[in-house]
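Peer 1: Just a sequence and a predicted model for now, questions to come.
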Amino acid sequence: MTADSAQRIVMGDVEVIRVVEWQGPFAAAGELVPSAGEETWKDNEDWLAPDHWDPESDRAVMALQTWVLRSGGRTVLVDTGVGNGRERPGAPQFHHWQGDFLGHLERAGVRPEDVDVVVNTHLHADHVGWNTRAADDGDGTGGGEWVPAFPRAEYLVPAADDAHFGPDNSYGGGRDLADRFVYEDSVAPLHRAGRIVLWDGEHRIDEHLTLESAPGHTPGSAVLRLSSAGERAVFVGDLLHSPVQILDPAHNSCFCLDARAASVSRRRILGRAADERELVVPAHFGGSGVAEVRREGEGFGLAGRGLGVRR
């Protein structure tokens, strides 16, 4: 899939647009999901490759992407990618990243002034970068003061993540210098501009869209539920990085801050998705970008062969 690819489906009264900025082999499979042994990947190679695993390099295939929801006459973005020109020590793949995120959105029919709501499922670097842009240009590279990239939007941020990664908790407890940079260039400017809305537990966006806490990956990690005219989906952020975590929800990514809580949230969200036939939409899946799940023993399996949309 090329970076300019955009997929569109309609679920009830909500249009869903997938905008892909980048997709390809990313992290070593054994490092991304440490508890999923080599045999897990090999035993499932027939459907993991090539969209979710590259056997030759033994790297997980992932995507940087944003989901655009048109609901109730408003335009909602789910996560905003890496952002351009950011200081990301310790994350060389994101350090001084240069992409054409706003261009991808515009080619999908979305201009910055069209966006009404931005959802950050959590406050990791690759989910908040285009919350802001440099004030002296339009592509985030000019080095000026950081200002909201979507000037009319309200930004919905989990309160628990804002507390954890913000100055009150010394930027994630000072464990990672990158957390401070992320907060200062992609979150603090929203506070200064009065565009941020902090929420906890549950937050209803409109009659079709509801945010719900699913902690573990980060303290405030959230999922966004879509329900319209009998169609259902759940945008799970980084609750899942790879389909192998569907097979066994105990498998955490190396980025989960609270492994036990993340596993509990993952099992709960997948269980409901299987029972209510919610389409599961993770932040970074390659291929079609979505999954249908069913209960299978103590874990879950994929409905049908591989990943796909019901249509």
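Peer 2: Nice, I can see it.
Peer 1: Going by C-alpha atoms from here, please, whenever you check contacts or count neighbours.
Peer 2: Fine.
Peer 1: hey, where'd the strands end up in the stretch 101-250 of the chain?
Peer 2: Taking DSSP state E, counting those that start in this stretch, the strands of the stretch 101-250 of the chain run over residues 117-119, 132-134, 146-148, 154-158, 196-199, 202-204, 209-213, 222-228, 231-237.
Peer 1: what about versus this one:
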Amino acid sequence: MSTQPATGPTATPSWTVGDVTVHRIDETLLPPATGAWLLPGATPDLVVAHDWLHPHFADDEGTLHIASHSFAFAIGSLRILVDTGIGNGKERANPAWHHLDTDYLQRLAAGFPPDSVDLVILTHLHADHVGWNTREVNGDWVPTFPNARYLTSRTEREFWAGYDMDEARRQMFHDSVFPLEQAGLLDLVDLPPDGALIAPGLRLLPTPGHTPGHLAVELTSQGETALITGDSIHHPVQLAHPAIGADVDIDPEQSEASRRELLDSLADTDTLVLGTHFAPPTAGRVITHQDAYRLQPIAAR
């Protein structure tokens, strides 16, 4: 695998996997308090003890660095986006996400104009992964990618259909999920244990626990492989401590089991791991380290 250079103030970091180039579309770095809220088990003392987390993934005081971004790439004639971040102008309970205003869409459009996107894969239906599904036009929330099919797991959608949502989650579905369904753009896929091949070189892998239908995305080309984590792994500290879960995991035990199984399959392979919330350099390989794992970063250019 190699990296591809990016230039200019809005340059898009990228990595190559065979003949496919995967671009990171940056939205925002999340506030320092995010880590302590999201991963309460990752205490400052625990984080500081792992030198390899510094300086990219945590600061010297043990504060985690966490980011929001998407990944975009083309396989054959398909132009694909994985997760759509927080979105602009949305009413959110989390102050860091409320009425966000970023240049995400301009960054994406530099290489992937919205009308050109064919497929949007949603690893799960949480507010920071579905926000740019839609954008506001004349007071209405309309699909940002009108020519795309939006795809998530059937288990995921059916779980939320039967869930007693609070007002904040209902609002998220109202502005970022229901408009897709009303437009007939949301497709649901059944994921067997070994995953589902949805296009040549593109497989969706079930990684339940964070949400019941959570999925990861595996990309293969010319004998090389990459995996986009979604929220099965929020932060590299979870490689060193797979038992650390997110405060918002629906099923913490299942989440840990999925994470351990995924890390076991990735360890000491050439698979490029792309973390959906990993701060730059974002990507790397999982290597065994002491009695667990660590991330060997691979910088984008």
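Peer 2: That came in fine, so what should we check first? Predicted model, so just to flag it, every value in this text is computed and none were measured.
Peer 1: Figure out which of the strands of the stretch 101-250 of the first structure is closest to P50 of the first structure.
Peer 2: When these are compared by C-alpha to C-alpha, strand 231-237 sits nearest P50 of the first structure, at 21.7 Å.
Peer 1: Remind me what the longest helix seen in the first structure packs against, helices and strands.
Peer 2: Secondary structure of the first structure per DSSP state H: the longest helix is helix 259-276. Packing contacts for helix 259-276 of the first structure, counted by 3 or more C-alpha pairs under 8 Å, 6 or more residues apart in numbering; DSSP states H and E, involve strand 231-237, strand 279-282, strand 293-296.
Peer 1: Sort out which residues of the strand ranked longest in the first structure are buried, please.
Peer 2: Assignment by DSSP state E gives strand 14-28 as the longest strand of the first structure. Buried residues in strand 14-28 of the first structure, counting neighbours by 16 or more other C-alpha atoms under 10 Å, are found at 14, 16-28.
Peer 1: average distance between whichever helix or strand comes after that strand and the second structure?
Peer 2: Using DSSP states H and E, the helix or strand that follows strand 14-28 of the first structure in sequence is helix 29-32. Once the two models are superposed, helix 29-32 of the first structure sits on average 3.3 Å from its counterpart in the second structure (mean C-alpha distance after the TM-score superposition for the first structure).
Peer 1: ok so, going back, for the helices and strands packed on helix 259-276 of the first structure, state which one has the densest average packing.
Peer 2: Most buried of these by mean neighbour count (mean count of other C-alpha atoms under 10 Å) is strand 279-282; its value is a mean of 24.
Peer 1: so where is that strand in the second structure?
Peer 2: Aligned by TM-score structural alignment, strand 279-282 of the first structure falls on residues 272-275 of the second structure.
Peer 1: Pull the residues that contact that stretch.
Peer 2: Stretch 272-275 of the second structure is contacted by residues 225-230, 233-235, 282-286 when judged by C-alpha atoms under 8 Å, 6 or more residues apart in numbering.
Peer 1: Nearest to G162 of the second structure among these?
Peer 2: The closest of these to G162 of the second structure turns out to be G230 (C-alpha to C-alpha; 22.7 Å).
Peer 1: May I see the buried residues of stretch 169-185 of the second structure?
Peer 2: Going by neighbour count (16+ other C-alpha under 10 Å), the buried part of stretch 169-185 of the second structure is 169, 171-173, 175-180, 185.
Peer 1: Can you redo those as a markdown table, where the extra columns are distance to S77 of the second structure?
Peer 2: Converted to a markdown table, those look like this (distance: C-alpha to C-alpha, whole Å):
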| residue | distance to S77 of the second structure |
| --- | --- |
| R169 | 35 |
| Q171 | 35 |
| M172 | 31 |
| F173 | 30 |
| D175 | 30 |
| S176 | 26 |
| V177 | 26 |
| F178 | 28 |
| P179 | 26 |
| L180 | 23 |
| L185 | 19 |
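Peer 1: Could you list which of those residues belong to helices?
Peer 2: Taking DSSP H, the ones among those that sit in helices are 169, 171-173, 175-176, 178-180.
Peer 1: how about those residues in CSV, adding distance to V117 of the second structure?
Peer 2: Output for these, formatted as CSV (distance: C-alpha to C-alpha, whole Å):
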residue, distance to V117 of the second structure
R169, 27
Q171, 25
M172, 22
F173, 22
D175, 20
S176, 17
F178, 20
P179, 17
L180, 15
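Peer 1: and V115 of the first structure, how many neighbours?
Peer 2: When counting by other C-alpha atoms under 10 Å, one arrives at 21 neighbours for V115 of the first structure.
Peer 1: any idea what it aligns with in the second structure?
Peer 2: So, by TM-score structural alignment, V115 of the first structure is matched to V117.
Peer 1: Spit out the contact partners of that match.
Peer 2: Contact partners of V117 of the second structure, counting by C-alpha under 8 Å, 6+ apart, are 78-81, 145, 147-148.
Peer 1: hmm, back to that, looking at the strands of the stretch 101-250 of the first structure, spot the one closest to T2 of the first structure.
Peer 2: With C-alpha to C-alpha, the closest approach to T2 of the first structure among the strands of the stretch 101-250 of the first structure belongs to strand 231-237: 21.5 Å.
Peer 1: In the second structure, which residues correspond to the closest one?
Peer 2: Going by TM-score structural alignment: strand 231-237 of the first structure matches residues 224-230.
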